[in-house]
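[1] Provide a 3D model corresponding to the input given below.
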Amino acid sequence: MAKEYSSQQLSFSVSNTMLLFHLSLTCSSQNDENGISVDDVSDFDDGFVFDIDPCLLVNCDKLDIGEMIGEGSYSIVYKGWYESRPVAIKMILPQRTKDATPECKAKFQREVKLLSGIDHRNVVKFIGATVKPSMMIITELLEGGSLQKNLKSIYPTAFSLEQCLNYALDISQAMEYLHANGIIHRDLKPGNLLLTEDKINVKVADFGTAREDICDEMTCEAGTYRYMAPELFSKDPLPKGAKKSYDRKADVYSFAIVMWSLIKNQTPFKERKDFMAAYAMANNMRPSVDGFPKDILPLLQSCWDDDPKLRPEFTEIVETLKRILQNLYSTKNISEHGDIKEVDSKIHEEESAKTLSTTSLESSKKNENIPKLENETIKPNDGTHGKSQSQSHNGILPALVQRKPKKKNKINRLFSCFRCCFAS
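    Sure thing, here's the model as predicted:
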């Protein structure tokens, strides 16, 4: 967990670190001139030889260390510059490589190899590393700060549900990628999740405890107690040399606690100390879900299931979050644009009424000329238009029908008169 420092403490710490760093470089240069390198000294001390690809190592002369931005039990993180580019510099403790144990060097080497092989938009980008005079890992600098810091800054309020779900999706996509490449993180928590400068996206960071997914080599109690899966925590002491057997599903449990903390903006089991919080979870206790969004609750509860085999894979989690977000967007759009749709509907109805009125008027005018068109056929229509026509024709058709027979009778009488004249 990162600690807060006053400006005076920060200045003192940074100046001490810079002094030590430059002194180490000076000593390194003097040793090189005498034919003695830091690597030689380190190898002489404990026999450990770094096995890191030289193309991953950067030139210390191009590296400038600035203010401290974070601290842990394993390392200190500084803001810095590499070739005039802002970077984050993770300096492994102890600060001088020759003072580190072989176990510490092996852990650093493993982190460099794992992080350098990762390429995903939701994982912090590796830039390079140094092994002398200090073991350092250089990554991209994320100006948005940690998720933990951002949550603390807005407490007691929380991020919107939409933003929380987007962050959760970013995290789950990163974890899906890591698991697909045989890597488990083992320390997923808000302090190891960094936001971009615009606060839109989140990236997974700190691979100090990450390991390849090999069950028989997993040791117990790796990570942070409050976010640790129950299978990693031992309620009873293990025999000497015994190891816990667990797999990537431990990350799924940690993700569930992170998602709960993110949405609620609360610390899980805040009233308990770290160790007792882990003990409670090992006894199948979970943080309260009162007021938790119902649509997300099934996902949360499946992810923190006591049985690792019943927890979903991150592939399933990604798809579930996408579906929930899609439903949320749909509901939001309906809510925001509902009034607009009502107005559009009314406008459409008014326009239809005007069109119908105009059409009826035109039809009525045409119907006035029907007597002049004796051969026109009129078809019945059940609609309003048809009714208008029917009403216009009611007073016209009977007259036509009655006049036609009278004309025929007059003609017949005229022909009869002609016949009589010719006959006489």
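[2] Going by C-alpha atoms from here, please, whenever you check contacts or count neighbours.
    OK.
[3] what about the helices in the stretch 101-250 of the chain?
    102-116, 147-154, 161-180, 249-264 (DSSP state H, counting those that start in this stretch).
[4] and among those helices, the most buried is which?
    Of all the helices of the stretch 101-250 of the chain, helix 249-264 carries the top mean neighbour count, a mean of 24, counting by mean count of other C-alpha atoms under 10 Å.
[5] which helices and strands does that one pack with?
    The elements that helix 249-264 packs onto, with contact taken as 3 or more C-alpha pairs under 8 Å, 6 or more residues apart in numbering; DSSP states H and E, are helix 161-180, helix 297-303.
[6] To check against the first, give me the structure of this:
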Amino acid sequence: MEEEYYSWVRRPMFSTTVCRRVDPSKIPAIHPVRQTSLRGQREEASECLSCGSRACGVDSETRPVAKSLQRSSHSRPLERATSPLPATALSEAFKEARSERRRFSTPLPRKQASPAKSEEGEWREEWRGDLSQLYLGHKFASGAHSKVYHGIYKNLTVAVKVISQPDEGENPGLAARLEKQFNREVTHLSHFHHRNVIKMVAACRAPSVFCIITEYLGGGSLRTALHKLKEEPLALDRLVAIALGIARGMEYVHSQGVVHRDLKPENVLFDDDGVPKIADFGIACEETRCEALTEDPGTYRWMAPEMIKHKIYGHKVDVYSFGLLLWEMLSGRVPFDDMTPIQAAFAVVDKNLRPAIPVGCPPPLRGLIESCWSVMPERRPEFWQIVGVLEQFQSAVYRDGSLGVVQTAACQEHKNRLLHWMQKFKISASEDGGRPPPPKFL
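    Take a look at the predicted model:
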């Protein structure tokens, strides 16, 4: 029996394999023995297919093989060899200019990352507390969802604010809100550095508990100091000194673009030397984002009308609260103490009601209080203006023991004089470039 020969040719454009029966005597005619180029092979194959004769040495049975070669050469185009790009040596000046993007245009301003949190959303190492070195003592204050303990952290006397979250699945909305408050407070406190603002030491977070470690202020709160007076007013020199410290702290807070939103005597603490410090930034917000944080209201008795109405508001809501705080130090009483908080809110919004200023109030101080709690936010002074007025009050009290004004003068006259002082401060600020003077770092 005659031996059969087979030639296996794979067509690259298809997955099937073609099997052709070939005469072995005619294989050398198409076998690439000669060192010819691929282009020459393609031309020979095309001539053989065109002539159709046996003179070229190609049988009709081998024509499909030539066709497949021709088809494969057209289906896979030739590729040129890629040469490496020439290496160019850059000078150091060019590298520096390109890295800092200073060649052709000024770089766009970049949003600064929060000092307390990194880009991955984790607390930076310098603020992450070590719970193994924290020792809790007795509880000395509490709120709706938090408790404040005396503690020791790394041999320092500290105050530890513990925020307890509800059980898992019990109240997910409250849990999310408390976590947001914790994040905001740590973010704000981590970059506050002022004599009249509480100092943060560290922050810790566990699955069900958050805690904020701050300096311990042994002088108690302004609420405690007023309670000890049993509805008696503070001495004028002490009142002005405390008010000046609070105003300086709030001036600094506003210069950082932050609105406290809950300024009241409970959130003003004293150190051992009697220096007042602003505390509790749990519902504080950046002024550009306050409108989106309607779920965290302040306290109604000290809340500005526009905030009660859920209208657009800004940092002047803290000035309104400061006016009520001045009145409380002057009278020794809680604002609207004969009403519930809801009733007080309705009285402020619907009737434009304010607490009655005591008869013996010095007229300049009366004018300052009325300016701070004005119903129109644009008529309330800025805290840097309040600092300037209170510094003049303090100089007069140290010099004369009083505010140096005639007590029988008309209140409106002193109020106009106060507004003239504030206008003078505003003019001096505009001469310096239209911006208020920078806060004093004491």
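[7] on that earlier part again, nearest to S357 of the first structure, out of the helices and strands packed on helix 249-264 of the first structure?
    Smallest distance to S357 of the first structure across these (C-alpha to C-alpha): 48.0 Å, for helix 161-180.
[8] And that closest one against the second structure, how far off on average?
    The superposed helix 161-180 of the first structure is, by mean C-alpha distance after the TM-score superposition for the first structure, a mean 0.5 Å from where its aligned residues fall in the second structure.
[9] residue range for that helix in the second structure?
    Aligned using TM-score structural alignment, helix 161-180 of the first structure spans residues 236-255 in the second structure.
[10] Columns distance to N59 of the first structure on top of the helices of the stretch 101-250 of the first structure, output as JSON lines?
    Formatted as JSON lines, the helices of the stretch 101-250 of the first structure follow (distance: least, C-alpha to C-alpha, whole Å):
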{"stretch": "helix 102-116", "distance to N59 of the first structure": "16"}
{"stretch": "helix 147-154", "distance to N59 of the first structure": "31"}
{"stretch": "helix 161-180", "distance to N59 of the first structure": "29"}
{"stretch": "helix 249-264", "distance to N59 of the first structure": "35"}
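[11] measure the corresponding residue of the first structure for P276 of the second structure to S335 of the first structure for me?
    Counting by TM-score structural alignment, P276 of the second structure lines up with V202 in the first structure. According to C-alpha to C-alpha, to the nearest Å, V202 of the first structure stands 28 Å off from S335 of the first structure.
[12] so which of the helices and strands packed on helix 249-264 of the first structure comes closest to T384 of the first structure?
    helix 161-180 (49.6 Å).
[13] got the angle for the closest one vs helix 102-116?
    Our comparison of helix 161-180 of the first structure with helix 102-116, counting by axes from the mean of the first three to the mean of the last three C-alpha atoms, to 10 degrees, yields an angle of 110 degrees.
[14] Now do helix 161-180 of the first structure and helix 249-264, the angle between them.
    170 degrees.
[15] Just name whatever secondary elements helix 161-180 of the first structure is in contact with.
    strand 202-204, helix 249-264, helix 314-367.
[16] Give the buried residues for the next helix or strand after the second one.
    Using DSSP states H and E, the helix or strand that follows helix 249-264 of the first structure towards the C-terminus is helix 274-282. For helix 274-282 of the first structure, a neighbour-count test (16 or more other C-alpha atoms under 10 Å) marks 277-282 as buried.
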